[in-house]
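> got a sequence here, can you build the structure:
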Amino acid sequence: MVGFARAFWSPDKQEEKALTSHHHVDQLDRIDQLWPWLSDKHSQVLAVQAPHAYHPESFSYGELSELISTAAASFYSLGIRHGEVVALFAENSPRWLIADQGLMRVGAADSVRGASSPVEELNYIIIDSKAKALIIQNAELLNKLSLTNTQMKEFKFILQLEGKSDRESILDWQSFLDAGIGLKAPDPFADRDHKSAEVTTATILYTSGTTGKPKGVPLTHANILHQMKSLACVAYPAVGSPVLSVLPIWHAYERSAEYYFFSCGCTQTYTTIKELKRDLPKIKPVVMATVPRLWEAIQIGFYDAIKALPPHRRWIIKKALSNSAAQRVSWRRTRGLTVEPISPINKLISFIEAVGRWPMHRLASLLLWPKVLEKLCGGQLRFPINGGGAIAPHVDVFFESLGVELLVGYGLTETSPVVSCRRPWRNIRGTSGPPLPKTEFKIVDPETRELRKYRERGLVLVRGPQVMNGYLGKPEETSKVLDRDGWFDTGDLGMLLPDGSLVLTGRAKDTIVLSSGENVEPSPLEEFLVASPLFDQVMMVGQDEKKLGALIVPNVPSILLWANNLGFSFPKDLGGSPGDPFVRKSLSQEINRLLAQRPSSRSEERVIGIALVDAFTIENGLLTQTLKQRRENISARDQFAIADIYSR
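So this is what the prediction gives:
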């Protein structure tokens, strides 16, 4: 099998040391068994705070452990038993965490989603998961659900996390806790072992629903405990290290990351997208887990800030940044930390350039970049973890220039979710890193399922302890993605490097097939184009057409400035949507000019035309909660703009 694209976890000394330091998680048979240990070892350490929540709260590990026990006693007194499911629809807060862990303590599971999710999805989840009770964020959400009296009576209880309901039948948070005070909580260690952890459901997550109805993904305690053990290979923050959490807690990525950070004894602060910019320098996080769009926002914030500087200072910072970027890239090439192999002569050339640029880079690293990082993210960020999508190369290089190692991971809801991640000591840009412990990959031909060779593109299959046992009540759907040997079909296209690092190249179902038969992966083109200040968002189109097209969410001020520099006269609103014809023609030419500069550019990767459209957001249903594009929804909303591109 030498030369064929398979990858297995192979630990180095640093990983072995990190895993050994985190050995207490090996003793756990259930996720909720963590809290007595934390209370015993780190009782006085601040565990969690939510300064922007409806009820601002903060708790030490000792207090949090006690509240979880009280919540478990309350749930048991309300009739919740082992194996039952409770629907939990709310956003990040300590109360969400306490409810989640209290349910696990009684052996129940929660089916989770955000309070801002479409009502149709929430009602579907209640029915699909056969929920015996309901936990909601507030009265407003309960009203939106429009539950019938019959439905409400079928629940063992309805618990409202925020405020008091004007309905007597709805429990408020304090009344709920009061019900458990003085009662004995279920023993977190009784009748629990490693073997049963593999078949005991901890939670039911639902796929993002980018196509069709969301599918229920029951994840077991063993699935998630694997994450809590294995992520020590990527980051190992010290007890009390500040963590800033901005992603929805009910999402697989944030969920597993939070459990892991708690297992390290970190102090987690819940923030919001609105408060993130202010909280970064205030909280000074050591570790963060977030998505590409937020790293991009931090980079944009940097460039917006330097626009306000005097010209000479702006020139110095831009020159220093350009030099640091070139120095870091050259040094990486010297060490062979690249997707493409580097010849000895090119390594030597890169080494000479890296050495030549070192003095200026070192000076900037001492005098400039610490101040920049202090303002951008507090200056302490050691473990910035990116998931939920590929990071754009220009964003990756930006942070690398400042001395921040973005650790890009990869996974899916069905894999709990992390299956691979770049390591701080071997950070190959353009990859999603090598596998996590006990995890393996193989790359196969999408049609024949024959193994590909290293650096050959194919379908990514993964196997490991974090892979789900199957979709909830959907055996046929399960059989499509999970074979008898435990290999899960991710639906993603990629290739493996000889060191086991995974390179993702696209999504099988997102591939655009032109009428010529040429296959085009849209994601790399979109990521490349949004590096331009002219475009806020881009979605490529062109299925069954002769040429590609592009839906563009324009950065209007940047485009007007660009046009003015070229001597063009554009309407101030660019002609609305789909846009002024001359504006569209000019931007199409600029896009094709940019795409021609892309490494390994192909002739079919050019656009015949574009259309300007409104932004893709979570609120309008065009982005998932992790800011991935819902392509079918976008295509439906902008169908007339797409038709206009192709003169239909």
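> contacts, neighbours, all on C-alpha from now
Noted.
> tally of neighbours for the residue lying closest to R606 once chain neighbours are set aside?
By the measure of CA to CA, 6 or more residues apart in numbering, the closest residue to R606 outside its immediate chain neighbours is N592, 5.5 Å from it. For N592, the tally of surrounding residues (other CA atoms under 10 Å) stands at 18.
> now do the SS call for N592.
With DSSP: H, G, I helix; E, B strand; the rest coil as the basis, N592 sits in helix.
> isn't it up against E604?
No. N592 is beyond contact range of E604, at 10.6 Å (criterion: CA atoms under 8 Å).
> let's see this one next, to set against the first:
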Amino acid sequence: MDPDHHSHSHSHSHSSEHADGDCSCCFTQVAVAILCALAAVIWYRYKDYPRLRPLGLDYDHQTVQVENGVRKRKIAKPSESLGFECPRTIYGYMNRGAEINGNGPCLGFRRDATSPYEWITYKQTMDRIKNFGAGLVHLGVKSKSGSESFVGIFARTSPEWVIAEYGTYAYNLVAVPFYDSIGPDACQSAINRLEVKLLICGDSNNLETMLAGKHGLKSVKVVVFVDAPTDAVRAKAKQNGLKVLTFEEVENLGKVHKIPLNLPQPEDLAILMFTSGTTGEPKAAMLTHRAVAVAVANVIIGLLPVRLNTNTTGIAYLPLAHIMERIQEMATFVYGGKQGFNSNGIPLLIEDIKELRPDLVVLVPRILNRIYGKMLEAVRTSKFKQAMLKMAIFFKSLEMKMGIYRRDSIWDRLVFKKLQDTIGGRVRVCATGSAPLDAGMTNVMRAALGCYIYEVYGQTETAGILTGTFGGDCLAGHVGAPAGGADQGGIEIKLIDVPDLGYFAKDGKGEICARGAHLMEGYYGMPEETAKVLDQDGFVHTGDVGQWIEGGRLKVIDRKKHIFKLSQGEYLAPEKLETELLTSPLVNQIFIDGNSLHPFTVALVYPNYDLLQPVQNGGGDVPDKLTAAEVEKTLLAEFKVVGKSRYLKSYEIPKKIYILPEPFSSENGFMTPTQKVKRETVRMAFKKQLTDMYKGVSLVD
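Predicted coordinates:
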């Protein structure tokens, strides 16, 4: 009988039977645990594994102060450590892969969820890149001619996206990728402001989205479709004065009209990348080839201990209009590795990962939190499983401190294999960014997945990278040291006072400001907006608040913009509280809000119903549907437990919640493509619900 669920009896004899059962069960559990521990010790003692240790880096002294509180990464001889000199243009990354692995697989895709991956080689990819680029030039796109150089891209992540992008670079043109989440009005406004004349669309839906705005596509003359458009969309395009071509037709134009390559220089403009910010008119950050190339070089140096190679496999599923996914791709290409693509959006991502079995993957914090929550839920009802999990994490953490990351220990076989198989079973590097990770969760997931979790921090304005953790650094809860080590230069960071929030640089806390080789040149055509974030000394002001911690590592602790004050005068950073409460496996998404009229917070929550129902019913039968009151009661109780364990103050824990009818997503307009919540959009859409939660509540806590 399960000792966790037996019924207590008033009978002495009945109690004795259960006591004997408990003792026997406990003895068995202890015996098994001891045997496992002994086996693990023997395995560790005699198994020889390479250590994941970087060259030329002291973990305890990762940065050095250069002047007036400015710090930079401390590392020497990066090119010697890499074994090659990093390319100085974006095109150079793909070209190096082709040089060292021309006949090897480069880009992979699936025709459907049941098909295997099909691959085109580096040589085939380079031929298509050159043909497509020549086709663009034949259609009138001109190098170094202002808006005449711009090539708009509005398509899903796919091999053609990459071919189109590198086709622009092959002829020194400028890629202008668009997010669908910014909406048709904003897209049209941006296209017209930039005077984009040629637009690449993934399919008919992309063009219909573009045409749905109120401004019209005034500058666009040619639309190129990756997937052949429908007859109705062809007709609509003709009505709007647009010439329609397919992707294949542009490639064929390039085959027929051969044009010599016109390769870019490092200082040439490469990308106009729209910020994935959550408010206001989208701004196009001007990124040169040097900026992006140096940013990726610094990432590669951060991953030195992992030793990527021609066998490296990556998977792309995030929008390529976001810099993070493109950095992952470039890091794969420069080693001649292969890049697979998600077949049909997030719903099939896990199936694609299982088929592709990548060893390099980008996972946003929300996905990592979900994996973590499922792992905890799997052991929630068993004391024995909890003990095994704790022991496995303990021993694997010891290995990681010695620089050993692996997936074939006894603990992997007994405890973690099923979890590892959900992400392919051979991931060596999991890169993450866009939001801070919980320190406890990070260490647990490193042990459970048997891979290095590489945490980066940056913004579009900094080519996606400002800081990054170093392979083998086991301390969690930070975003590493300033990016650096590349021969072309690195990032310098200083913290400046934020007196309104009580942060002062003299205490090692303040707004994060960065200067260096991979910053934007400014926002295209928006000098006033540029001046707001880029100062006269060349520092970008991020709006994030950081703290220097041990070893010269940077920790992001607050946000200047997304704060509010409660009635008792306490300032709160909602994103920080959300990160803490998301450690509960019962929560998929949470949005915390508050104001100066009330002494407590409220929240919008989308629960994890798969886990919530069994918890609500004590592990028994799951009902068809829970009432809103039952869900609220369970979650509020959970928040108290989590809040206490995370040392939150009572006023930081939501006192009332509203259950969201559906999760936030980029599709419904509540999240950016980088999975950041558009706080003002959410606040306006749920204004009534947020207000109603305070009704009938005293203004005094």
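> re the thing from before, the residue nearest to R606 of structure 1 pairs with which position in structure 2?
For N592 of structure 1, the aligned position in structure 2 is K640, judged by TM-score structural alignment.
> from what I can see its match touches I653, true?
Yes. If you go by CA under 8 Å, K640 of structure 2 and I653 touch, sitting 7.0 Å apart.
> can you pull out the strands in the stretch 351-500 of structure 1?
Per DSSP state E, counting those that start in this stretch, the stretch 351-500 of structure 1 carries strands over the ranges 383-386, 407-411, 418-421, 440-444, 458-463, 488-496.
> tally of neighbours for the aligned partner of T469 of structure 2 in structure 1?
For T469 of structure 2, the aligned residue in structure 1 is R422 (criterion: TM-score structural alignment). Residue crowding around R422 of structure 1 was assessed by other CA under 10 Å; the count is 28.
> what's the closest non-adjacent residue to R422 of structure 1?
Take R422 of structure 1 and drop its neighbours on the chain: the residue closest to it by CA to CA, 6+ apart is G433, 3.8 Å away.
> so the one you found touches R423, yeah?
Yes. Counting by CA under 8 Å, G433 of structure 1 does reach R423; the two are 6.9 Å apart.
> these two: who's more crowded?
Between G433 of structure 1 and R423, G433 has the larger neighbour count (other CA under 10 Å), namely 27 against 22.
> which ones are touching the more buried one?
In this structure, G433 of structure 1 makes contact with 408-409, 420-423, 427, 500-503, judged by CA atoms under 8 Å, 6 or more residues apart in numbering.
> kindly recompute the last result at 6 Å.
Counting by CA atoms under 6 Å, 6 or more residues apart in numbering, G433 of structure 1 makes contact with 420-422, 501-502.
> which stretches of the stretch 401-550 of structure 1 form helices?
With DSSP state H, counting those that start in this stretch as the criterion, the stretch 401-550 of structure 1 has helices at 475-481, 522-529.
> distance of A7 of structure 1 from V234 of structure 1?
18 Å (CA to CA, to the nearest Å).
> helix/strand/coil for D110 of structure 1?
Applying three-state DSSP: D110 of structure 1 is strand.
> thought it was touching T203?
Yes. Using CA atoms under 6 Å, D110 of structure 1 is in contact with T203, at 4.9 Å.
> can I get the strands of the stretch 351-500 of structure 1 in CSV with distance to S74 of structure 1 and mean neighbour count?
Formatted as CSV, the strands of the stretch 351-500 of structure 1 follow (distance: least, CA to CA, whole Å; neighbours: other CA atoms under 10 Å):
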stretch, distance to S74 of structure 1, mean neighbour count
strand 383-386, 36, 22
strand 407-411, 35, 27
strand 418-421, 33, 28
strand 440-444, 42, 25
strand 458-463, 38, 24
strand 488-496, 38, 22
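> great, nothing more from me.
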